[in-house]
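S.K.: no sequence on hand, only this structure:
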């Protein structure tokens, strides 16, 4: 009987500790998903969610300055904002750093 009581208390405590999902978070299943990889780690992917968010990205190996290969990435994502407008953000990353571009993003400011 004690074992049953202790086990019941443990289960009740575990269920009470479950954190509810915030209303701000959306779970968007991919209605279409394509992904390709090769043996060198290069890849290409694209998916579309139920709310028409479109994400595409590719990573490819390019020769680096020291003769080794570096994985460069480039991609973009597009979504429909709460205001009904389509927002597109493009990004790329490689030897010269990570760069993001989108007409809805603020312009970078110079520190000089």
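M.R.: Right, received. Where do you want to start? All figures in this text were calculated on a predicted structure; none of them were measured in a lab.
S.K.: only C-alpha atoms for contact and neighbour calcs from this point on.
M.R.: Noted.
S.K.: so which bits of the longest strand seen in the chain are buried?
M.R.: Across the chain, the strand with the greatest residue count (assigned by DSSP state E) is strand 69-80. When neighbours are counted by 16 or more other CA atoms under 10 Å, the buried residues of strand 69-80 are found to be 70, 71, 72, 73, 74, 75, 76, 77, 78, 79.
S.K.: and here is the other one:
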């Protein structure tokens, strides 16, 4: 009986340990490439990471042409909380927004 209790305690500790991220698998992947005008991509992994991104070319055919990328990604932190970052990247650079990020 003592052996069984000790064995179950070891199993419980092993299960409570950190997850090995190297074994994560892609569980969802969609890619809608629209040629030069843009794309839509969504990726989700077995360890809870998720990203969605959309891009479009703005002002095609003139000197001010720029690609505009909008998206978000989320992951589970070491504290068990899910963190989400929404962003836009355009001619003004990468602009992330999230509750856990500091603001200027």
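M.R.: Sure thing, it's come through. Everything numeric in this text was worked out from a predicted model, so none of it was measured.
S.K.: re earlier: for the longest strand of structure 1, name the packing helices and strands.
M.R.: Contacts of strand 69-80 of structure 1 with other secondary structure elements, assessed using 3 or more CA pairs under 8 Å, 6 or more residues apart in numbering; DSSP states H and E, are made with strand 54-63, strand 86-94.
S.K.: please work out which residues of structure 2 line up with the shortest one.
M.R.: Just to be clear, that refers to strand 86-94 of structure 1. Residues 82-90 of structure 2 are the counterpart of strand 86-94 of structure 1, counting by TM-score structural alignment.
S.K.: give me the mean distance between the matching stretch and structure 1.
M.R.: Here the mean offset of stretch 82-90 of structure 2 against structure 1 after fitting is 0.8 Å, by mean CA distance after the TM-score superposition for structure 1.
S.K.: gap between residue 91 of structure 2 and residue 68 of structure 2?
M.R.: Summarising the geometry, the distance separating residue 91 of structure 2 from residue 68 of structure 2, computed by CA to CA, to the nearest Å, is 8 Å.
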